[in-house]
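In: Would you be able to build a 3D model of this:
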Amino acid sequence: MMDTESGSDRYDAWVWNGPGDPDRLHRVEKQVGPVGAGDIIVANAMAAFNPVDWKIIRQGHPAWKAGHVPGVDGVGRIVTVGAGVTLPVGLRVAYHQGLGRDGSFAQRTVLKAASALPVPDGLSEEQAVSVPCPGLTAWQAIGKVPALPDRDVLVTGAGRSVSLILAQLAVKRGWRVWVTAGPAHHDHLLGLGISGAFDYRDDAWRTKLAAALGPRRLFAAFDTTSGTYADTLADLIGYNGHLVCIQDRIETAPLPAFTTAVSLHEVALNAIHEYGTAADWSDWRNAGTKLLEAVRIGALDLQPTVMTSFDDLPRNLSSFMQAKLKGKILVNIPGDQS
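Out: So this is what the prediction gives:
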């Protein structure tokens, strides 16, 4: 049975009531509250699943209380604007929501106008909602490394959303890009300009990479698996190189001091919502706008999408967590977009 809260302007949402698997999310009817200065309300057309969604649902978050709405990525139309907002009502936007606020697994989401990315004409909602979290994570990750020419870099897990976008951004920098991915992805990746693809399940993939590099060493390695796994990549990186840990962070130096002098980097996309300055948000929107435009003109490939229903959101998010659903999983959200 659906729970209800008092009020007249109501919308459906899936809410979190405590740490646990995503299939414990509960559907409620909520009331639209007042919009604050600098905020907008978006009527969601779609949401997208990202690994951070099920991870935080399972472990909780310091800012979450019972009744919190998860979901970081959404797309829809602005229906209300707060004081100081110049974006027009009716504008189609994609967004990445901060974890501390109610998210996209709902018919309505209140968010900072600064985090909204106008969706260009000619770009579908399916494409637009697939970009914010993985695209901006990839942008932040590659920004950690100087854009020096004629370098070799490794991207792990290139069959997944973040790594797929990151690998393409690295190719556009003029780097020789090497990736690990399941064999089913290799032909597609090589067609995007990747120099070589290795099966991460092959115990000899590091030896094969070293043979392909010859006398060269990696300038950077971008890992999307874990801090523990990223640590094992350090010895592949040459002098004054970079190790970028996207899924976690490395707490201690993986190599002896004063050897190859590898720099360690962490990536924390959500941190901008708490620590970002106006200049940071300007960079964020500029990067997001460029990513959306690259997708629109066919210059950036995304994972194949799988559309799912709002009614089945908890079950499908659990299947995504268990890797039973593969690809970029989207949620069609019914309701009035006007």
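In: CA only for contacts and neighbour counts going forward, please
Out: OK.
In: what are the ranges of the strands in the stretch 51-200 of the chain?
Out: 73-81, 92-96, 108-112, 116-118, 152-155, 176-180, 196-198 (DSSP state E, counting those that start in this stretch).
In: To compare against the first, here's the next sequence to fold:
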Amino acid sequence: MNSLHYTLQAGEQRFALRTAQRDLPALAANQVLIKVGAASLNYRDWLVLHGLRDTRSGLTPLSDAAGTVLAVGSAVTQWQAGDRVSPAFFADWHDGSFKPQHMASALGGANRDGVLAQHIIADAASLVAVPDHLSLEEAATLPCAGVTAWHALFERGALQGGETVLVQGTGGVAMLALQLASAAGARVIVTSSSDEKLSRARKLGAWQTINYRERENWDEVALEMTDGAGVDHILELGGPTTYTRSLNAIGYGGRIAQIGVLSGFDAAPHITPMQFKNASINGICVGSVKHYERLNAFLTKHRIHPVIDRQFAFDDAEAAYTTLAGASHFGKLVISTN
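Out: Presented below is the predicted three-dimensional model:
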């Protein structure tokens, strides 16, 4: 079968995004052929494009997609033609604890081709069903950003109703975390440099908002908002420029989910205060297939629709990357392959 896909080709300063035709191989017994309906971008994809994540020339980028099953291998019983499915970020992390070998199965990274294609082939065990109430475009926002937020708040964070959550920014992980936490009865604080984005966050259910350009000491503001108790959960998305403030804002017994590197990879905060707060830091690197299934069950129960800022045509993928780099989006950027 002949199909169009994108590849990254080595250039002088960064990889170039190119389209190419390829012949898809015959399905192995445990594999599934999927017609991709949509894919979405994450900050990781910008890093891959610029060769900051061990990118190889010829790689098909992006990790997040949703589509429709066209055919299944001879041993596949859980899927059939016509099913709507989405591949997990880590194709080999099905359940249980994360293992070193799982890292190599991350889609759209150094070792495993991704999903920016008209058709992909995936292992049957790496797929989850798309919730009936979601479009393929909405489902395509979930494998990285949605699962990361779910893993941080519920699998490792054990979020309870009435607790406070602080999320940094208004990107994909942050807005999905806002929606999930609000649905669970938590009080969510959102930080951003844009009053317009903060207004939109309040409409999504944010309890409080902080413009960190106007109030650089957002950690002190968060403490005031919680009457000095501190925040129960912080999704740490910024990195070196935000970490010290997160350590100050976290409450006694609180949990910081270490997720983002928006300001770099060299966060080296003074973590002694965590000891005397009996607080913890959880490293979060997306999640497993089972995490994804439980996320989808929660989304279905609460009828949550992920926020999509803009959609791009398949032949306009370069513009989607440019928009991602500009960081002006609210929620997710999606590329439609239809």
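In: still on that earlier bit, TSV please, covering the strands of the stretch 51-200 of the first structure and showing distance to Val145 of the first structure and mean neighbour count.
Out: Formatted as TSV, the strands of the stretch 51-200 of the first structure follow (distance: least, CA to CA, whole Å; neighbours: other CA atoms under 10 Å):
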stretch	distance to Val145 of the first structure	mean neighbour count
strand 73-81	26	26
strand 92-96	23	27
strand 108-112	29	24
strand 116-118	25	23
strand 152-155	10	24
strand 176-180	14	26
strand 196-198	21	21
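In: give me the element the aligned partner of Ile304 of the second structure in the first structure is part of.
Out: For Ile304 of the second structure, the aligned position in the first structure is occupied by Leu300, per TM-score structural alignment. Here Leu300 of the first structure is covered by no helix or strand, with elements defined by DSSP states H and E.
In: picking up where we left off before, could you dump the strands of the stretch 51-200 of the first structure to CSV with distance to Arg216 of the first structure?
Out: Output for these, formatted as CSV (distance: least, CA to CA, whole Å):
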stretch, distance to Arg216 of the first structure
strand 73-81, 39
strand 92-96, 38
strand 108-112, 45
strand 116-118, 40
strand 152-155, 8
strand 176-180, 11
strand 196-198, 15
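In: among the ones you listed, which is nearest Thr305 of the first structure?
Out: strand 73-81 (14.2 Å; CA to CA).
In: so the closest one matches what in the second structure?
Out: Against the second structure, strand 73-81 of the first structure falls on residues 64-72 (TM-score structural alignment).
In: what's in contact with that stretch?
Out: 27, 29-41, 79-89, 115-116, 130, 136-137, 139-144 (CA atoms under 8 Å, 6 or more residues apart in numbering).
In: re earlier: select, out of the strands of the stretch 51-200 of the first structure, the one closest to Trp64 of the first structure.
Out: strand 108-112 (15.6 Å).
In: State which helix of the first structure is the longest.
Out: Assignment by DSSP state H gives helix 278-296 as the longest helix of the first structure.
In: circling back to that earlier point, mean per-residue distance, the match of strand 73-81 of the first structure to the first structure?
Out: Once fitted to the first structure, stretch 64-72 of the second structure is off its aligned match by 1.6 Å on average (mean CA distance after the TM-score superposition for the first structure).
In: on that earlier part again, taking the contacts of stretch 64-72 of the second structure one by one, which sit in helices?
Out: Leu136, Glu137, Ala139.
In: With adjacent residues omitted, what lies nearest to Thr209 of the second structure?
Out: Val190 (4.8 Å; CA to CA, 6 or more residues apart in numbering).
In: repeat for Tyr229 of the first structure
Out: In this structure, Tyr229 of the first structure finds its nearest non-sequential neighbour in Asp223, 7.6 Å apart by CA to CA, 6+ apart.
In: same check, this time on Val42 of the first structure
Out: The spatial neighbour of Val42 of the first structure that comes closest, neighbours along the chain excluded (CA to CA, 6+ apart), is Ile78 at 4.4 Å.
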